[in-house]
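Undergrad: only geometry, no sequence info:
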């Protein structure tokens, strides 16, 4: 049994706490809200984020970060990417020993273009980190909390650490694979949120399955192009943290990013959407970061650019779709710009 602190008491942090508690681990769940912590401790529920779900009684909650950091030798970060730096700075000031650092947040930081693992490495010195591991894949918190079958990926530059995290989470409902491609896993998990906003937007505009299929397929090509430019293995994007996560996020009403895009497609402003949802929509911030990063790396990402214009330049959604459909003709497979040594070259167009 391990003592694990989960930092972030939203839907995903709470759902992962359930998995860990089911596996017999000592789980302490940290968040900013005293009301939420009291509810978890007294009623064993977190109705704001997981309505109707009863949590294992072994899960306890606290708002005391010092207590949370001192709880064990494994910290699982499940906070929004925009809050990650601030939380890490606080944690670093409290750490007096090396700990396993896992994150399950999906996003890229605007302006710095850093993935979450890179933010962790910037804010927490190496002597306080046993390893950095990402947990990612097609996984809605609502379904995980109901113990429905879910499969994800554990990735790290440290193979033993990835396998250790695999063992922490693996059970009959929650299957975990390992993948050494940390860059690809984080890029896939982050950028699929952009495409999910687009998928929701097409539905909000009244378009059907044809448009959604086209958006998802071409979106995956964009994700792969940028990921490969950053050194990722192209086959990662055909796996759980690429295609798998893209499917689940673009096709489900559980997805905050899909819901946000759907509301935008129906004519609501970003501010109206965020106020109504009352939750973080990672894809909005990631769209800005990916647009900036694509420009720096000179990678063609027309869907990302179109969504950036809708979200940040007030372009009407239907105009962005019309521009995408009116782009110059080109071949499908050459988009990936694969070299002779790339494994995907074995596929016929």
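TA: Everything's here; your move. On a predicted model such as this, the values are computed, not experimentally measured, just so you know.
Undergrad: hey, let's count contacts and neighbours off CA atoms from now on
TA: Fine.
Undergrad: go through the top strand by length along the chain and flag the buried ones.
TA: If you go by DSSP state E, the chain has its longest strand at strand 129-136. The neighbour-count criterion (16 or more other CA atoms under 10 Å) identifies 129-136 as the buried residues of strand 129-136.
Undergrad: against which helices or strands is that strand packed?
TA: strand 99-103, helix 116-123, strand 150-155, helix 159-169, helix 182-204 (3 or more CA pairs under 8 Å, 6 or more residues apart in numbering; DSSP states H and E).
Undergrad: the closest residue to residue 168 other than its chain neighbours: how many residues sit nearby?
TA: Spatial nearest neighbour of residue 168, chain neighbours left out: residue 20 (7.0 Å); criterion: CA to CA, 6 or more residues apart in numbering. Counted with other CA atoms under 10 Å, residues neighbouring residue 20 total 23.
Undergrad: what's the answer for residue 17, then?
TA: Residue 17: 30 surrounding residues under other CA under 10 Å.
Undergrad: does it sit in a helix, a strand or a coil?
TA: When classified by DSSP: H, G, I helix; E, B strand; the rest coil, residue 17 comes out as helix.
Undergrad: look up how far residue 40 lies from it.
TA: As judged by CA to CA, to the nearest Å, residue 17 and residue 40 stand 12 Å apart.
Undergrad: ok, now residue 283?
TA: Distance from residue 283 to residue 40, by CA to CA: 28 Å.
Undergrad: same question, residue 218
TA: Residue 218 sits 42 Å away from residue 40, going by CA to CA.
Undergrad: between these two, tell me which one has more neighbours.
TA: residue 40 (24 against 18).
Undergrad: number of residues surrounding residue 209?
TA: Count around residue 209 with other CA under 10 Å applied: 12.
Undergrad: again, but for residue 167
TA: By other CA under 10 Å, neighbour count at residue 167 equals 15.
Undergrad: check residue 256 too.
TA: 22.
Undergrad: ok, structure two:
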């Protein structure tokens, strides 16, 4: 077990979990770096929360091993793991004041009264609850209750902080505030954070790395820009945001990556055709496509017709159909969308070679 105040390094090897005939986790191996902010992202039932519960010691894996700082903790009970936990519903003691809630894990660990008083004061200040120490949870707002839960979980300086969708009950404005607070606390404490969410934007905004789950499998792990701009498969590409999928024929290596035919027009990608040859899917995020009167020689582009628009305030989402019937969505400035719709005729959709990526044809 790591020393208090020292961020943990965690290693999962071949972790599997079955509940009867249901396979919740399947052969999961993952290294969680010391002091990193790792988000477990996926839809409901993907296995992310099961893995978090295994990290916490609340659920035993069916197979596999779990190590913390090189020590096998697979069979170690939750109370013997130096892990803090913040739940979806906060789980504060309703009859205890703010300071008593924060002091609780320190008392359990038999810290001295002087040490407890000092640490509680530090945590109350750190999470911005000065002036609220004597209040009960029922006298606090949702955001304030969440701050108490964070302070309590960090008070004993755990090696890892495990967070199970802690912001799901907060409104959008408060979620944004708490996300900023979470990022600041991570930077200040240096603790290893493992965060569960199904909110893609939250995962991309907060994390050092994102681990994407589906059907009990870990599909991809990487930095936010890596998983967003270079997804390994179609599920990851679609789960992380809107994506345009265009049929691509004759994919082959080229000098700066790969090339192929999209709507009978040659297009170039900076990514290499390592996983796909022949027919494939060209994937491009809506914000990476532009509307032009024509495509310059050698520029990636296809012809399309605007059919509908959605006003988003700062920009407009434009729905288009290509000459071969593919549906495309583009996010463009409002004046560009208005011009494209008013003409009612064909425009060109263009994109940089580095913004298109290849996926195998067939949806995997």
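TA: Looks like it came in fine. Every value quoted in this text rests on a predicted model; they were computed, and no experiment measured them.
Undergrad: how close are the two chains, by TM-score?
TA: Remark: TM-score between the superposed chains equals 0.29 [TM-score structural alignment, normalised by the length of structure 1]; 177 aligned residues with a CA RMSD of 7.1 Å.
Undergrad: need the contact list for the residue nearest to residue 168 of structure 1.
TA: Residues near residue 20 of structure 1 by CA atoms under 8 Å, 6 or more residues apart in numbering: 26-27, 168-169.
Undergrad: any idea how far residue 219 of structure 1 is from residue 246 of structure 1?
TA: Going from residue 246 of structure 1 to residue 219 of structure 1 by CA to CA gives 9 Å.
Undergrad: looking at the two, which is more packed in?
TA: residue 246 (28 against 24).
Undergrad: element containing that one?
TA: Here residue 246 of structure 1, judged by DSSP states H and E, is contained in helix 245-250.
Undergrad: show me what that helix is packed against.
TA: If you count contacts as 3+ CA pairs under 8 Å, 6+ apart, helix 245-250 of structure 1 packs onto helix 182-204, helix 209-229, helix 256-265.
Undergrad: show me what the longest one is packed against.
TA: Contacts of helix 182-204 of structure 1 with other secondary structure elements, assessed using 3+ CA pairs under 8 Å, 6+ apart, are made with strand 129-136, strand 150-155, helix 209-229, helix 245-250, helix 256-265, helix 282-297, helix 302-312.
Undergrad: flag every buried residue along that helix.
TA: For helix 182-204 of structure 1, by 16+ other CA under 10 Å, it's 182-204.
Undergrad: now the angle between helix 282-297 and it, please.
TA: Relative orientation of helix 182-204 of structure 1 and helix 282-297, computed by axes from the mean of the first three to the mean of the last three CA atoms, to 10 degrees: 120 degrees.
Undergrad: ok and helix 182-204 of structure 1 relative to helix 302-312, angle-wise?
TA: Computed by the same axes, to 10 degrees, the angle separating helix 182-204 of structure 1 from helix 302-312 equals 60 degrees.
Undergrad: distance of residue 16 of structure 2 from residue 217 of structure 2?
TA: Distance, residue 16 of structure 2 to residue 217 of structure 2, by CA to CA: 9 Å.
Undergrad: name the residue in the two with the higher neighbour count.
TA: Counted by other CA under 10 Å, residue 16 of structure 2 and residue 217 do not tie: residue 16 has more neighbours, with 22 against 19.
Undergrad: from residue 196 of structure 2, how far out is that one?
TA: Taking CA to CA, one finds residue 16 of structure 2 at 18 Å from residue 196 of structure 2.
Undergrad: cool, residue 23 of structure 2 as well?
TA: 19 Å.
Undergrad: these two: which has the busier surroundings?
TA: The residue with more neighbours, out of residue 23 of structure 2 and residue 196, is residue 196; 25 against 15, by other CA under 10 Å.
Undergrad: would you say that one is within a helix?
TA: No - per three-state DSSP, residue 196 of structure 2 lies outside any helix segment and is strand.
Undergrad: distance of it relative to residue 210 of structure 2?
TA: Taking CA to CA, one finds residue 196 of structure 2 at 10 Å from residue 210 of structure 2.
Undergrad: joint contacts of those two?
TA: Common contacts of residue 196 of structure 2 and residue 210, defined by CA under 8 Å, 6+ apart, comprise 39-41.
Undergrad: what about those residues, which are in strands?
TA: Short answer: these in strands (DSSP E) are 39-41.
Undergrad: filter those down to the buried ones.
TA: 39-41.
Undergrad: in a markdown table: those residues, plus distance to residue 54 of structure 2.
TA: Below are these laid out as a markdown table (distance: CA to CA, whole Å):
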| residue | distance to residue 54 of structure 2 |
| --- | --- |
| 39 | 15 |
| 40 | 13 |
| 41 | 16 |
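Undergrad: now, among those, which is nearest to residue 292 of structure 2?
TA: Of all those, residue 41 has the smallest distance to residue 292 of structure 2: 36.2 Å, by CA to CA.
Undergrad: where's the residue nearest to that closest one when sequence neighbours are not counted, which helix or strand?
TA: For residue 41 of structure 2, ignoring the flanking residues on the chain, the nearest one in space by CA to CA, 6+ apart is residue 212 at 4.8 Å. According to DSSP H and E, residue 212 of structure 2 maps onto strand 209-214.
Undergrad: which other helices and strands does that strand contact?
TA: Packed next to strand 209-214 of structure 2, using 3+ CA pairs under 8 Å, 6+ apart, are strand 37-41, strand 217-222, helix 224-229.
Undergrad: tell me the most buried of those?
TA: strand 37-41 (a mean of 26; mean count of other CA atoms under 10 Å).
Undergrad: give me the angle between the helix or strand following that strand and strand 37-41.
TA: Using DSSP H and E, the helix or strand that follows strand 37-41 of structure 2 in sequence is helix 48-56. Angle, helix 48-56 of structure 2 to strand 37-41, by the same axes, to 10 degrees: 140 degrees.
Undergrad: show me what helix 48-56 of structure 2 is packed up against.
TA: Packing contacts for helix 48-56 of structure 2, counted by 3+ CA pairs under 8 Å, 6+ apart, involve strand 22-32, strand 160-164, strand 192-197.
Undergrad: give me the angle between the longest one and helix 48-56.
TA: Meaning strand 22-32 of structure 2. Strand 22-32 of structure 2 and helix 48-56 are oriented at 60 degrees to each other (the same axes, to 10 degrees).
Undergrad: one more: the last one?
TA: With the same axes, to 10 degrees defining the directions, strand 192-197 of structure 2 sits at 150 degrees from helix 48-56.
Undergrad: for whichever helix or strand comes after strand 192-197 of structure 2, name the packing helices and strands.
TA: As assigned by DSSP H and E, the chain's next helix or strand after strand 192-197 of structure 2 is helix 200-206. Here helix 200-206 of structure 2 is seen to pack against strand 37-41, helix 172-189, helix 224-229 when contacts are counted using 3+ CA pairs under 8 Å, 6+ apart.
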